[in-house]
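>>> Have a look at this prediction, sequence included:
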Amino acid sequence: MIFKNISDLRHHLIEQLPNALGLVPTMGALHDGHLSIIKDAIADCDVVVVSIFVNPTQFNDPKDLSNYPRTLKEDVEKINQLHGNILIYCPSVKEVYPHGVVSETFDFGSLSKYMEGQYRGGHFDGVGTVLKRLFQLVKPNKAYFGKKDYQQFAIVKKLVDIENFSIEVIGCETYRESNGLAKSSRNKLLSKDQMQEAEILYSCLKWAKENFHKQAPTEMKKKVKSIFTSKENFKLEYFEIADENDLVPVVKLIKGKRYRAFIAAYCSGVRLIDNIALN
């Protein structure tokens, strides 16, 4: 079932009275990665709400917003093939931003300072703003996010703490193409050859995991930069090794701490991100 306003959705939910209500926030252009997250939610919850809303405040580049694929008809068809009590919520910009399209400002500490926070100004304030609003509207018990956007996943958990929401934030494993490239709505903007070439991101992450205890983070960064220098169609934006708890990039490893490698690069103008747990 598709709902375009929150009053109809809430009326339906009151009739169902679910013990566990799950929310899977998306911006549409659904792929197998999204569907795997929805399946995880179905397994946990009586009712799952999948929101489809392209959020304008988390795009710092207007061109990126206008180019973002919008495929509602196909998205609904894909969701309808799943087995579960799934409700689709497609709010208008007016419903999400009744007082104008403006971001709130949040203090996410070090979680928002590096990687995506460094290269996409205001991005996480936009993410926090739209998710706070969706949480207030839908009132879920659980919310599901892919770990491909691990920094966003950490931000959402912090948002729940800041706003004191009674919501369990659940991270779902990254779903990948056959060559290892993380599934993303942006992959639709790549040609077949570009898709194949883009496996370089995952190759670098796998190399980092294999060499994590053999080389210092600074040396690993130099190596990844050199790999991208030889790739004509690619531009590396960042490669960082960061503490998994505070997401601060490190130059020296400390025993007992958990680390992740994060990468962002442009493939013929299409921005791709990925990450991997190192230990």
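Here it is on my side, so go on.
>>> all contacts plus neighbour counts: C-alpha atoms, from now on.
Fine.
>>> Show me where the stretch 101-250 of the chain has its strands.
Counting by DSSP state E, counting those that start in this stretch, the segments of the stretch 101-250 of the chain that form strands are 142-146, 168-172, 234-243.
>>> Using TSV, please lay out the ones you listed together with mean neighbour count.
Written out in TSV, the entries for these read as follows (neighbours: other CA atoms under 10 Å):
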stretch	mean neighbour count
strand 142-146	22
strand 168-172	18
strand 234-243	21
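>>> can you put those in TSV and add distance to Ile276?
Below are those laid out as TSV (distance: least, CA to CA, whole Å):
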stretch	distance to Ile276
strand 142-146	12
strand 168-172	13
strand 234-243	10
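>>> Pull out the buried positions in the host helix or strand of Lys73.
With the criterion set as DSSP states H and E, the secondary-structure element containing Lys73 is helix 72-80. Buried residues in helix 72-80, counting neighbours by 16 or more other CA atoms under 10 Å, are found at 72, 75-76, 79.
>>> Between those residues, which sits nearest Pro249?
Of all these, Pro249 sits closest to Asp75, with 36.5 Å by CA to CA.
>>> separation between Ile170 and Ala41?
To Ala41, Ile170 is 9 Å away according to CA to CA, to the nearest Å.
>>> Pull up the overlap in contacts between those two.
Both Ile170 and Ala41 are in contact with Tyr144, where contact means CA atoms under 8 Å, 6 or more residues apart in numbering.
>>> next, the one to line up against it:
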Amino acid sequence: MMIVKTIGEIRDLVKGWRDEGFSVGFVPTMGALHEGHKSLMERAMAENDRVITSIFVNPTQFGPDEDFEAYPRDLAKDGALCDQVGVHAVFAPDAQELYLSDKCTTVHISGLTDVLCGSKRPGHFDGVCLVVSKFFNIIGPDKAYFGQKDAQQVAVMKRLVRDMNFEVEIISCPIVREEDGLAISSRNVYLSEEERKAAQVLNRSLKMAKSVLEQGERNAPILKAAILSCIIQEPMAKIDYVEVVDKENLESINGEIKNNVLIPIAVYIGKTRLIDNITFEV
């Protein structure tokens, strides 16, 4: 496995692969890799001749009150996991390699980025769209892999590709969960033993919602109220949001559910903000 630091090197590497007729898969990450990332890389390895994983803590997606400097960085550990999976190259540039000091270009997708997590983190998805656009331009992958746990990000990436005519297919991969049902996240390490047990309420409430949908309920307000009722029974839980939205455009559903639906939730357990979701095809 190669660790590549510069745009020129990664472009030359991909060009060589293309000359040999190889397909290229891409898994963008900010490092701090875990089993969820591993599942993305394994999927990419199964579906492409060559796979690149990026490890880049992207400064443009951090807000003024978010500690960019404190984000965990361990390239040796992350690289070892990539090597274990069999990834062919890790692209790990520094910020100066990707962003010129006088940069003035932004990428904004209206609507999709103004709701859910986007409403809580203004500018976050602009930074995500900017760095992913740069990666797509530099690498030119055939497929790019994202975890469904960040469902809003998946929807934004699909719209980015559609609107900007990138020749890349966005692959959404299933949420990977711990044995207790908690969605795997780098934030889980901040939970105490008691908080970890309390955090199971996220998955429990979503499983309940899926059961209600399977029984035929199609009234979104009733479904949302049932989820809220389940979560508030956990004393350690503080709800950020619970929504029932259209899976494609993320617009809130305030009446009957007629299209494929996404139910995303964000809940604080102690000081740790956790997200989870389910989708349901109508």
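Right, received. Where do you want to start? Since the structure is predicted, the reported quantities are computational estimates derived from the model, not experimental observations.
>>> that older thread, which positions in structure 2 sit opposite the helix holding Lys73 of structure 1 in the alignment?
In the comparison with structure 2, helix 72-80 of structure 1 aligns to the range 75-83 (TM-score structural alignment).
>>> Next, the mean deviation of that stretch compared to structure 1.
Between stretch 75-83 of structure 2 and its aligned stretch in structure 1, the superposed structures give an average distance of 1.3 Å (mean CA distance after the TM-score superposition for structure 1).
>>> Show me the contact partners of that stretch.
Under the criterion CA under 8 Å, 6+ apart, residues 1, 3, 31-33, 38, 41, 53, 55, 90 lie in contact with stretch 75-83 of structure 2.
>>> from the residues you listed, which ones fall inside strands?
When the contacts of stretch 75-83 of structure 2 are checked against strands using DSSP state E, the ones located there are 3, 53, 55, 90.
>>> just checking, the first one touches Val87?
This means Ile3 of structure 2. No. Under the criterion of CA atoms under 8 Å, Ile3 of structure 2 is not in contact with Val87, lying 10.4 Å apart.
>>> So for those two, which residue has more residues nearby?
Taking other CA atoms under 10 Å, Ile3 of structure 2 and Val87 do not tie; Val87 has more neighbours (23 against 19).
>>> how close does that one sit to Ser186 of structure 2?
For Val87 of structure 2, the distance to Ser186 of structure 2 (CA to CA) stands at 21 Å.
>>> same question, Gln84 of structure 2
Plainly put, Gln84 of structure 2 is 19 Å away from Ser186 of structure 2 if you go by CA to CA.
>>> try Leu130 of structure 2
From Leu130 of structure 2 over to Ser186 of structure 2 (counting by CA to CA), the distance is 23 Å.
>>> So between those two, which is more surrounded?
Summary of the neighbour comparison: Leu130 of structure 2 and Ser186, criterion other CA under 10 Å, with Leu130 having more neighbours (18 against 14).
>>> Not counting sequence-adjacent ones, nearest residue to the more buried one?
Nearest residue to Leu130 of structure 2 in three dimensions, chain neighbours excluded: Val107, at 5.3 Å (CA to CA, 6 or more residues apart in numbering).
>>> Do you have the helices of the stretch 51-200 of structure 1 handy? List them.
62-67, 72-80, 93-96, 116-119, 123-138, 150-163, 192-197, 200-210 (DSSP state H, counting those that start in this stretch).
>>> what's the matching range in structure 2 for the fifth one?
It refers to helix 123-138 of structure 1. Counting by TM-score structural alignment, helix 123-138 of structure 1 falls onto residues 124-139 of structure 2.
>>> on average, how far is that stretch from the matching bit in structure 1?
Superposed on structure 1, stretch 124-139 of structure 2 shows a mean distance of 1.0 Å to its aligned residues (mean CA distance after the TM-score superposition for structure 1).
>>> Repeat that for stretch 8-17 of structure 2.
Compared with structure 1, stretch 8-17 of structure 2 is 2.4 Å away on average (mean CA distance after the TM-score superposition for structure 1).
>>> Tell me which residues are up against that stretch.
Under CA under 8 Å, 6+ apart, the answer for stretch 8-17 of structure 2 is 4, 23-24, 50, 91, 138-139.
>>> Let me have these in CSV, extended by neighbour count and distance to Phe166 of structure 2.
Rendered in CSV, the data for those read as follows (neighbours: other CA atoms under 10 Å; distance: CA to CA, whole Å):
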residue, neighbour count, distance to Phe166 of structure 2
Val4, 17, 23
Ser23, 16, 16
Val24, 23, 14
Arg50, 21, 19
Phe91, 22, 20
Ile138, 15, 12
Ile139, 21, 11
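>>> Pull the contacting residues for Lys142 of structure 1.
With contacts defined as CA under 8 Å, 6+ apart, Lys142 of structure 1 is in contact with 20-23, 167-170.
>>> do the same with Leu191 of structure 2
Contact partners of Leu191 of structure 2, counting by CA under 8 Å, 6+ apart, are 269-270, 272.
>>> Report the buried members of these.
For the contacts of Leu191 of structure 2, burial is judged from neighbour counts taken by 16+ other CA under 10 Å, and it is met by 269-270, 272.
>>> now those residues as a markdown table including secondary structure?
As requested, those are arranged in a markdown table below (DSSP: H, G, I helix; E, B strand; the rest coil):
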| residue | secondary structure |
| --- | --- |
| Ile269 | strand |
| Gly270 | coil |
| Thr272 | strand |
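>>> Kindly reformat those residues as CSV containing distance to Glu248 of structure 2.
As requested, those are exported to CSV (distance: CA to CA, whole Å):
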residue, distance to Glu248 of structure 2
Ile269, 28
Gly270, 32
Thr272, 28
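>>> Count the neighbours of the alignment partner in structure 1 of Ser54 of structure 2 for me.
Ser54 of structure 2 is assigned Ser51 in structure 1 as its aligned equivalent, the criterion being TM-score structural alignment. Each residue near Ser51 of structure 1 was counted by other CA under 10 Å, and the total is 22.
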